[in-house]
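K.L.:
have a look; sequence and predicted model below, questions after that.
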Amino acid sequence: MEGVIVGLILAALVWFGTSALKRKQRKVVETSVEFQLQLQLPPGPPCWPVVGNIFQLGWSPHESFAQLARKYGPIMTLWLGSMCTVVISSSEVARDMFKNHDVVLAGRKIYEAMKDDYGHEGSLITSQYGHHWKMLRRLSTTEFFVMSRLDAMQGVRRKCIDRMVHFIEEAGGGGASIDIGRFFFLMAFNLIGNLIFSKDLLEPESMRGQKFFYHAGKVMELAGKPNAADFLPFLRWLDPQGIKRKSQSHIKRAFEIAGCFIKERMESRRDDCRCADQDKRKDFLDVLLEFREGGVNGTYSFSPRTINVIVFEMFAAGTDTTTSTLEWAMAELLHSPKTLHKVQAELRSKIEPNKKLEEKDMEDLHYLKAVIKETLRLHPPLPFLVPHMAMDSCKMQGYYIPKETQVLVNVWAIGRDPNSWEDPLTFKPERFMEGSKRDYKGHQFEFIPFGSGRRMCPAVPLASRVLPLALGSLLHAFDWVLADGIEAQDMDMTEKMGITLRKALPLRVKPSPFKGHATV
């Protein structure tokens, strides 16, 4: 009996020893394979333990990455703490990414500021690629930004821009200087408010609108701040900068206010049904509420939170990007007086005296549209787009891209690449004239300010209408000079990185009404 017991013990020891040895061998093999794959990552600069390459970012990471790319190549690896990041800096690699690896790299890297207990319900920007995201994308392209709806809301855009012109005329009376970016932001915010709620949210008597504006602005400010918890996972529970806690607090407040607007609309819809009012023009909120009630075909049903997220995201995505582009356009024109005079001459020769600029006039305003394109080339609103993430491991350009790698497309560097653009640092709208077919629809990879592929910005049709109309209206309505006696050559054109790429110093200008312009 003792012999049997000893035999069983020896057998067990042999079994455990063999299993442990196999596990160790497997771990060694896996580690070896992982090490070999690590050697196949795109090249990149040496990094420090724990912090990686964080201290090589500088205050303008898009510029720092562009400088590193000159040494390490158009596809390179950086370690932001423990976050493996691949940076793409040329049109050739961008073409390969969006044409050949678009699906596998269609994931989203979500930073701590935008994480909460609800996941990413309703978010077109932060939802991972899949069935839910496809449904949201289809909604945006077939209901929100479809041409028929944009055409129907032409008067809304005209009204918001007319009010901006009026406010600027009032604020700049008597030769006073103004912060032009503030007026662009108010116009963009009220435009989104009208598209969604059919009302200006920033009226003096609208305290709820003012509060929504405040909380939405704070979220955008916090989302643009570098957060140590994103790069060093052991800090996530601590949230040392308080960015996640603060951003979620402001999001909650904004959702509460949006919820009040939504509740009022639902009550109004019930009244409209009782009155059999079928002629009322639908805004975006009406469309969302139809989906809350089962969708057009009864396929999807939105929760109240999903609607809140979609509403908030439209404000977040539509205000800062519009503001930064228009402010940079004005800055570049004032920095280049000859270009300013040329675009104003086009406007004033094409638009009859005492007439306002209309969307139908855009077909004849080629130089104005070229100014917008040139601004987007030099100053893309999101210099890295929204961060992509590898949903699975893949090979690109012969290099290994591990699963969950963050992928940044440096469209700022691509737009200034001397291999694609002649005299790339000069503001020269003429490059988009003379029969140029370059556009920002995502097919010409040297010029992708709105991205490309599946996750390209769906609001491009709206932006392509608002940007030239807003800029052209101000250039037609006023003559402009810099405030404080600053000369064009002395302008500060420094960039400031936030959620978008803004001017470090706000653009202060003096508007002088043009006599041949129609009064608002």
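P.N.:
Sure, I can see it. Everything numeric here is computed off the predicted structure, so don't read it as measured data.

K.L.:
contacts and neighbour counts: CA atoms only from here.
P.N.:
Will do.

K.L.:
Asp283: neighbouring residues, count only.
P.N.:
18 (other CA atoms under 10 Å).

K.L.:
also Ser301?
P.N.:
For Ser301, the neighbour count with other CA under 10 Å is 16.

K.L.:
what residues sit buried inside stretch 250-263?
P.N.:
Buried positions in stretch 250-263, judged by neighbour count with 16 or more other CA atoms under 10 Å: His250, Ile251, Arg253, Ala254, Phe255, Ile257, Ala258, Gly259, Ile262.

K.L.:
ignore what I typed, I meant stretch 140-148.
P.N.:
Neighbour count says stretch 140-148 has Ser140, Glu143, Phe144, Phe145, Val146 buried, by 16+ other CA under 10 Å.

K.L.:
looks to me like Ala316 is in a helix.
P.N.:
Yes: membership of Ala316 in a helix is supported by DSSP: H, G, I helix; E, B strand; the rest coil.

K.L.:
pretty sure it sits against Glu221.
P.N.:
No: look at Ala316 against Glu221 with CA atoms under 8 Å: they stay out of range, at 10.3 Å.

K.L.:
what about the nearest residue to Ala171 once chain neighbours are set aside, how many residues nearby?
P.N.:
In space, and not counting its chain neighbours, Ala171 is closest to Ile178: 6.9 Å by CA to CA, 6 or more residues apart in numbering. Around Ile178 there are 20 other residues, counting by other CA under 10 Å.

K.L.:
can you give me the strands for the stretch 1-150 of the chain?
P.N.:
Ranges of strands in the stretch 1-150 of the chain, per DSSP state E, counting those that start in this stretch, are 75-80, 83-88, 107-108.

K.L.:
how about the stretch 201-350 of the chain?
P.N.:
Counting by DSSP E, counting those that start in this stretch, the stretch 201-350 of the chain contains no strands.

K.L.:
quick one: the helices in it, in order.
P.N.:
All helices of the stretch 201-350 of the chain, identified by DSSP state H, counting those that start in this stretch, fall at 207-223, 228-231, 243-275, 284-292, 304-335, 337-350.

K.L.:
list the buried ones in stretch 229-249?
P.N.:
Under 16+ other CA under 10 Å, the buried positions of stretch 229-249 are Ala229, Asp230, Phe231, Leu232, Asp239, Ile243, Lys244, Ser247, Gln248.

K.L.:
er, stretch 155-172 actually
P.N.:
By neighbour count on 16+ other CA under 10 Å, the buried set for stretch 155-172 is 156-165, 168-169, 171-172.

K.L.:
second structure for comparison follows:
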Amino acid sequence: MLPILLGKVGNMSLATIQTRSMTSCSGLSLATLVMMATLLLFFLKKNKNAVPQTGQFPPGPATLPFVGNMHQMIWNKPAVFRWIHRLLKEMNTDILCLRLGATHVIAVTSPEIACEVLRKNDEVFASRPITFASGSFSYGYKGSILSPHGEQWKKMRRVLASEVLAPSMEQKVQHIREEEYDHLVRYINKTSCCSSEAIVDVRHVSRHFCGDMIRRLVFGKRYFSNLPASATSGPGHDELAHVAALFTLLNHVYSFCVSDYFPALQGLDLEGHEMVSRDVMRTINRLHDPIIEDRIRERSNSIQSRAEKKEARDFLDVLVYLEDAQGQPLLSREDIRAQTTEIMFAIIDNPSNAVEWALAEMINRPEVMQKAINELDMVVGKERLVQESDISQLNYLKSCIREAFRMHPYHPFNPPHVAMADTTVAGYTIPKGSHVILSRFGLGRNPKIWVEPLEFRPERHLNAANVLLTEPGLRFISFSTGRRGCPGISLGTSVTMMLIARMLQGFTWTKPPGVHSIDLQESKIGLALAEPLVLRAKPRLPAHLYGPIECM
């Protein structure tokens, strides 16, 4: 089995990672592979005419002893989600049961069943799986997103919801968000004006806007370097490595790794996931740890000098300065490391992906683009830049983003919910320990729910006086719901909406020379655009709103 590795981590190329992974396989791992292959061939011949499982579990394909459907999952890598959705379609069901080793994995594409999972049975499904990647990325399950149900998760969830993402804290850091919105406009203006064809890589801009934003909110600094930065400067080497590491983390955290279902195989690194996880954490620790350590020392010095307690400047201040009832630090160093990393990767993918897809769809449908621009001109005008306070009135633009969330999620599935007890969903028995995965892909494109689901139609969401990006009925998933729902709905809405609003208000976007239409092909291994969206951008507002241009 060749390692399946995606992208780059820090300075390490895909070819380097593959070479290292292949050469690191020991004789034991090769023997294990041969043994597994022999067992699979034996069971395949013996069970060639096996019939689909019947009874109390949800419908699913025939399984083999010991491995279940693992052999099929391996054969369908790396795009396992496409195989799962193909099975759902072939079996004409909205709930599917796979068995990967001893674990039942239940995929759901029906809003009614999804609500039954996250509302009626929310308490039962409030845990997360134990995997090598999730354990690594959460510093041993110290954070609030990847940790299984338990006291640590409850503590960190409470900290995140009531302290870090509290309305009062969101208000305190509003000036940071405003500065980043302005930086976005200046950076695009510089990029377009300093290019001979005014070409802008929308994926690069949107991903690094999200990276800049979350670094400012968490660490109080856009760049890891302490050197002064220009008002229009782009990401440097460390910032590029940081965003690449975060996306690699997201692509690997719950990626159907064989050893997640056969823990005895952990350490053999048959697919290279363990090496990738370690490389990601090396990059993140190299960049995060010096800032965290400085802040912890600062807190210690302020206690020793009995300095007056100051207001939190950013999210890291909140985490570092929290105290328990005895006046001692509430969070350990590992708690802080875990939570800062989780905040980072929670904000970076969905806003950037939704905006890239929305612009791609709108370029191919000029009438949709024009309606959004007309709304911005009517609500905001051209004499000032759009602000967060305008979002409530931008219903058509919010509908465009809702449609992007519906049609084009970054992740095929929500993070798995683990059943903490035997339960029943849709009349089927779900055994304790089962992983339930709600399909973002399947919910948003379910033809039983949506008319012409593959058509980009923002108008289908214009059914309320104030359109919201949330979807309580789970007809698609933006921020999820329940105990594991995203507590940062307000922040996520602001970042997503201001990204697309500033881009549309500030610039006229057109196809590059010689391009008839934007190719909306999805990646073979995921749901992002197969190729980064590249467009021409021309300023459409008075020059003073963009600031000076500093071409090199």
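P.N.:
Received the coordinates, thanks. Keep in mind it's a predicted model, so treat the numbers as computed, not measured.

K.L.:
and Ser399 of the second structure, what does it touch?
P.N.:
Contacts here follow CA atoms under 8 Å, 6 or more residues apart in numbering; on that basis Ser399 of the second structure touches Pro458, Glu459, Arg460, His461, Leu462, Val467, Leu469.

K.L.:
that one matches what in the first structure?
P.N.:
Per TM-score structural alignment, the equivalent position to Ser399 of the second structure in the first structure is Ala370.

K.L.:
what's the mean distance for the helix or strand encompassing Lys398 of the second structure versus the first structure?
P.N.:
In this assignment (DSSP states H and E), Lys398 of the second structure forms part of helix 395-407. In the superposition against the first structure, helix 395-407 of the second structure averages 1.1 Å from its aligned positions (mean CA distance after the TM-score superposition for the first structure).

K.L.:
now do that helix and helix 350-364, the angle between them.
P.N.:
Inter-element angle recorded for helix 395-407 of the second structure and helix 350-364: 110 degrees (by axes from the mean of the first three to the mean of the last three CA atoms, to 10 degrees).

K.L.:
any idea how far Asn226 of the second structure is from the equivalent of Leu195 of the first structure over in the second structure?
P.N.:
Aligning on TM-score structural alignment places Leu195 of the first structure opposite Leu217 in the second structure. Distance, Leu217 of the second structure to Asn226 of the second structure, using CA to CA, to the nearest Å: 16 Å.

K.L.:
with neighbour numbers in mind, choose between the two.
P.N.:
Leu217 (21 against 8).

K.L.:
got the contact list for that one?
P.N.:
Going by CA under 8 Å, 6+ apart, Leu217 of the second structure touches Val173, Ile176, Arg177, Asp314, Phe315.

K.L.:
ok, now with 10 Å
P.N.:
Counting by CA atoms under 10 Å, 6 or more residues apart in numbering, Leu217 of the second structure touches Glu170, Val173, Gln174, Ile176, Arg177, Arg313, Asp314, Phe315, Leu316, Ile343, Met344.

K.L.:
which one of the buried residues of stretch 250-263 of the first structure is nearest Gly453 of the first structure?
P.N.:
Ile251 (29.1 Å; CA to CA).

K.L.:
quick check: longest helix of the first structure.
P.N.:
Taking DSSP state H as the criterion, the first structure has its longest helix at helix 2-39.

K.L.:
which other helices and strands does that one contact?
P.N.:
strand 399-401 (3 or more CA pairs under 10 Å, 6 or more residues apart in numbering; DSSP states H and E).

K.L.:
would you mind getting the average deviation of the strand it packs on from the second structure?
P.N.:
Superposing on the second structure places strand 399-401 of the first structure at an average distance of 1.3 Å from its equivalents, by mean CA distance after the TM-score superposition for the first structure.

K.L.:
contacts for whichever helix or strand comes after that strand next, please.
P.N.:
Following strand 399-401 of the first structure in sequence order, the next helix or strand is strand 406-409 (DSSP H and E). For strand 406-409 of the first structure, contacts defined as CA under 10 Å, 6+ apart pick out 62, 75, 77-80, 83-91, 93-94, 97, 105-110, 382-391, 401, 448, 451.

K.L.:
pull up the aligned stretch in the second structure for strand 406-409 of the first structure.
P.N.:
With TM-score structural alignment as the criterion, strand 406-409 of the first structure aligns to 435-438.

K.L.:
need the contact list for the alignment partner in the second structure of Ser303 of the first structure.
P.N.:
Under the alignment (TM-score structural alignment), Ser303 of the first structure pairs with Ser332 in the second structure. Ser332 of the second structure sits next to Lys142, Leu319, Val320, Ala338 when contact means CA under 10 Å, 6+ apart.

K.L.:
do Leu385 of the second structure as well
P.N.:
Going by CA under 10 Å, 6+ apart, Leu385 of the second structure touches Tyr181, Asp182, Val185, Leu376, Ala501, Arg502, Gln505, Gly506, Leu541, Leu545, Tyr546.

K.L.:
number of nearby residues for the fourth one?
P.N.:
So the one you mean is Leu376 of the second structure. So Leu376 of the second structure, with other CA under 10 Å, has 24 neighbours.

K.L.:
distance-wise, check it relative to Leu184 of the second structure.
P.N.:
From Leu376 of the second structure to Leu184 of the second structure the distance is 17 Å (CA to CA).

K.L.:
what is the burial count for the residue nearest to Phe256 of the second structure when sequence neighbours are not counted?
P.N.:
Distance criterion CA to CA, 6+ apart; nearest residue to Phe256 of the second structure, sequence neighbours excluded, is Val80 at 7.6 Å. Applying other CA under 10 Å, we find 19 residues neighbouring Val80 of the second structure.

K.L.:
so Val80 of the second structure sits against Ile525, correct?
P.N.:
Yes: counting by CA atoms under 10 Å, Val80 of the second structure touches Ile525, with 8.5 Å between them.

K.L.:
now do the same for Glu274 of the second structure: its match in the first structure.
P.N.:
Aligned counterpart of Glu274 of the second structure in the first structure: Lys244 (TM-score structural alignment).

K.L.:
who wins for neighbours among the contacts of Ser399 of the second structure?
P.N.:
Ranking the contacts of Ser399 of the second structure using other CA under 10 Å puts Leu469 first, with 23 neighbours.

K.L.:
surely that one and Lys398 touch.
P.N.:
Yes: taking contacts as CA under 10 Å, Leu469 of the second structure lies within contact range of Lys398: 6.7 Å.
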